[in-house]
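[1] Structure here, sequence nowhere to be found:
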């Protein structure tokens, strides 16, 4: 063990190069401070100088330095007295023989001279102490004045050369390789751990991208027929749909080097750095071809260079984009480098980036459907210790609109909840609570709510449930609660239908269901409250979408002001006139008023059932589908999920 420790000590490197001079400079400064003038004299007062030293005859001489400081020299034979134990000493701890031993400051030479004459009045003139006046240059402060800044400059230069500043240290660069991209290559063995088996719910996308894997495994099969593999594949889809996971699976299946970067790593405040890093990235990739470059959030550097974004455009970002375009469409077409890119905003990308020859294929990833969610649940449930009653298809039916990342979060939350309850297995109720927490937030039973507020909340939620229960195209209710959760005071859980097309009747019934809470308050209370702010926001958004996007209004027919290219986001004017804007507002108001009256008539017809449901909700705080059916009866409309899934 001792030999190993000695070997480690021998392997330690001493400071070399410029850093060695920094240490030398430090020790020189310390030596000057220690040896300067041998030591440091003790400051005293005029009273002590006069009564203890001057009148006792222990002072050998007095020197006035620069007309402001008086240095006192004690006779060598008097230094042994106890009174002078605090005299100046050298760095070895011994008293100085030559001095100076003490000092004090004066305001003016004239006053000091007069005080000296007064203090020595009783002595003969021959015994009066002679005062010596000197002008001295304080060389140590002057030297340190230029030595310290010079040392700081050297120290700062060392840090720059070593890339030791906090920003560069995290990026792994120094000042001389600032234009190089940080090495983000993932080891091939680590990549192979992620395969297409780990990607669930993206069957169509896997089929489309599997051809890329086959090319990387056997490129000669395609090249001998004259075929060229796509240079770039763009993955577009909402957050959490598995774009990054799919890119890793491609690299894992192909078994090739995989460079993973983010678009923000190319954007810097220094001109030309982004383009330099882009060149460096492709040079490194070509050296290891065939390989895959994955650029996440490519919209950071690939935004449209049109006039609409000129007010917020960054020239550095445009330079980086131009370099990326040149690399994707260079003279060397057989580099074996394939670029995968992912973005949530495919509508804002520059058209030059999307054309064939650069990003040849665009794969659109959507939120998973019912069967896809069941497959994703099955993948994320594999590491969990589950109860036999847990059904991934049932959970998939109750999580419409959830992405793969949301489902992964639900599975993890369910395991945490089960562990918190000290269970041996994760049960269905744990998954239900996890879904509730992800959708609505954490329960806040400690929130203080008055009985009057609780009653109003109960009638509000009962209005939503009753309206949705008797509307044909509204979603059926699974559970309703008046326990505060997150920012909401109450909530209802619905089972949305997997719809690709939404009709006007379905839009209208959705608005009626959202107005059920406000209408219920207006029927059972003297005045309405602010409890419906979220509902009114949803109603307004849907009504304007019917009129301005989908062309589902009566007065403004078959016209859509929606811009799928995203160019209208930065526009300074609306695509319609002020007169048309007034018609839009009027049409939206008429749709909402019609939905309000329709909901009021519906709830008035079922007023007794609504009140009974609200009273039961006040009593139990949480009602499930079975409890609602006992009060409102069986829902006669067709269920939105397949018959083989029991809800």
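    Cool, got the structure. Everything numeric here is computed off the predicted structure, so don't read it as measured data. Numbering: from 1, shown residues only.
[2] from here on, contacts and neighbour counts on C-alpha atoms
    Will do.
[3] Strands along the stretch 301-450 of the chain, start to end?
    337-343, 361-364 (DSSP state E, counting those that start in this stretch).
[4] in the last one, what's buried?
    Within strand 361-364, the residues scored as buried using 16 or more other CA atoms under 10 Å are 361, 362, 363.
[5] Pull the distance from it to the chain's centre.
    Centroid separation between strand 361-364 and its chain, computed with CA atoms, centre = their mean, to the nearest Å, is 27 Å.
[6] Structure two is appended below for comparative analysis:
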């Protein structure tokens, strides 16, 4: 027995508007009732001929037009054969048979009176003036303006839902998407690799909602909220999706920008409606992604006017989270990568009791993330996830997902059946450096200059203890760079001055090599100069690593200093800062030149190999320089 599925017919409001307008038009056209006659046009002189020959039975006229009804015996004449059929093609005996335009109505009426007295016509009548045309002409502009206004309001209020302009009345409603156990949420904590500390705290909130008596029995209270803070791509939203998949309670998800609207008071209204819905379904979880869209610090000097819509939305959010009308059993999760700009009132305990920092994954966590993203990919058996984790320092979870996808695309492009180690290395190069441009025109002289520059980086970094170990060097243009060198930086929790100085010296190795070999410098070191300048400025003004300035920092973790028009130091201090930054960079530049002078023959030999092969690896440097001093081995320990 088959089910009879009859889809519901949805009536569009615009169809209703069209029908109403059509009815008005029909009434205006057929003001005296519906008529299927098909009168033929004629002239006033012809009408008088019909009248004199006693063929006219009746005349109905208005101020502008007259309709002629012929007698039955006159319909047999050949001259009236075209006037016999109506609009349906049937014999038209009733009429009207002809119509014509009249000029002077009073004169025409007098002619009809005389004709009736003479017996030339049986009857005549004047049509009453219809009022529907005037009514329609009066109402039509208002109907069109009303329809246009409803259309504009529906478009501005975000969508086609709610027929008949219903969006106008629901513009203050929350746009949160509700997830519950009936929704198809596949993400769980098993899909979230790494982030052990963050998962533990988030999982505790889920368990509190599942079994609240476990905590309340000893006097514990449900936390009001948790703020997920961290760089982009580290898995903040993924954690929230896992909560939606794990929790057996309603989960409301929306973005901070969903509160923002062009109408005054809409943001605060949506906050009220959101918490009202959550309270009705309590216990429940609200997740606000990118909360900095509405949670920015309120300024003392309001530049946008006294009634700032964003601040009103924030005030309502603060009140709902912890005010007199506090909603119980409603937990608020929020995510942002700009915690420094959030309002202090939003960050305090009682609103967001917990601030969970979601950092970039370390080498062990990267291995776990690779294992998660490699599950749907057909990979070769000898592929080592530990090697991949070592090759991707500083990568976020989103970056690793992108590496896996790029590797699969590269393997498919090469018609491979499985993704191997080289595909992943190519994917890392593609993401970090950009696409290779082998067809770029480079002269032999420029090619040698690029090779010397890159060989200088490789040589200096090989000789320094704290510089990052080299992986490979290429002079094939990639992205916006003419050449590139890949390093495997050591993952440190703290950085010492000698480590930063070694990194600066290695960065200046490219320009120093040009100076040593050609006794000339070029514009190719722009990115190197930008990097070392930032490092030197950080040493002097942020980390307090300069002896002349001492233990002082001008860094503002709250992020408010970027809105100030004045510097936090005097003009004399500014001169000292500029001098110290310049001294730091020039000292490392001279140090790099001295290292390259001592190893000039090996530098030229390395550049020649680079020109020949275009890409060299760590093995080539070992052949020329021998084993690298201070070599460190990275091992992944698992508990």
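    Ah, there it is. Please read these numbers as outputs of a predicted model, since none were measured by experiment.
[7] wait, which of the strands of the stretch 301-450 of the first structure is closest to residue 485 of the first structure?
    Proximity to residue 485 of the first structure, assessed across the strands of the stretch 301-450 of the first structure by CA to CA, is greatest for strand 337-343 (32.5 Å).
[8] so which helix or strand takes in residue 590 of the second structure?
    Here residue 590 of the second structure, judged by DSSP states H and E, is contained in helix 571-598.
[9] and the helix or strand following that helix, what does it pack onto?
    Once the chain leaves helix 571-598 of the second structure, the next helix or strand it forms, by DSSP H and E, is helix 600-613. For helix 600-613 of the second structure, the packing partners by 3 or more CA pairs under 8 Å, 6 or more residues apart in numbering; DSSP states H and E come out as helix 444-463, helix 618-625.
[10] which residues in the first structure does helix 600-613 of the second structure align to?
    Using TM-score structural alignment, the residues of the first structure aligned to helix 600-613 of the second structure are 607-620.
[11] Give me the contact list for the matching stretch.
    The contact list for stretch 607-620 of the first structure, computed with CA atoms under 8 Å, 6 or more residues apart in numbering, reads 454-455, 458-459, 461-463, 466, 481-482, 603, 623, 628, 631-632.
[12] That stretch vs the second structure, average offset?
    When the second structure is overlaid, stretch 607-620 of the first structure sits 1.1 Å from its aligned residues on average, using mean CA distance after the TM-score superposition for the first structure.
[13] about what we covered before: just the buried residues of the helix holding residue 590 of the second structure, please?
    Within helix 571-598 of the second structure, the residues scored as buried using 16+ other CA under 10 Å are 577, 580-581, 584-585, 588-589, 591-593, 595-597.
[14] Just put the residues you listed in JSON lines and tack on distance to residue 503 of the second structure.
    Shown next, in JSON lines, are the buried residues of helix 571-598 of the second structure (distance: CA to CA, whole Å):
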{"residue": "577", "distance to residue 503 of the second structure": "20"}
{"residue": "580", "distance to residue 503 of the second structure": "17"}
{"residue": "581", "distance to residue 503 of the second structure": "15"}
{"residue": "584", "distance to residue 503 of the second structure": "12"}
{"residue": "585", "distance to residue 503 of the second structure": "11"}
{"residue": "588", "distance to residue 503 of the second structure": "9"}
{"residue": "589", "distance to residue 503 of the second structure": "11"}
{"residue": "591", "distance to residue 503 of the second structure": "12"}
{"residue": "592", "distance to residue 503 of the second structure": "11"}
{"residue": "593", "distance to residue 503 of the second structure": "15"}
{"residue": "595", "distance to residue 503 of the second structure": "14"}
{"residue": "596", "distance to residue 503 of the second structure": "16"}
{"residue": "597", "distance to residue 503 of the second structure": "19"}
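[15] Return the residue of the second structure aligned against residue 549 of the first structure.
    Aligned partner of residue 549 of the first structure by TM-score structural alignment: residue 542.
[16] Serialize the strands of the stretch 301-450 of the first structure to TSV and add fields for distance to residue 72 of the first structure.
    Compiled in TSV, the strands of the stretch 301-450 of the first structure are given as follows (distance: least, CA to CA, whole Å):
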stretch	distance to residue 72 of the first structure
strand 337-343	80
strand 361-364	90
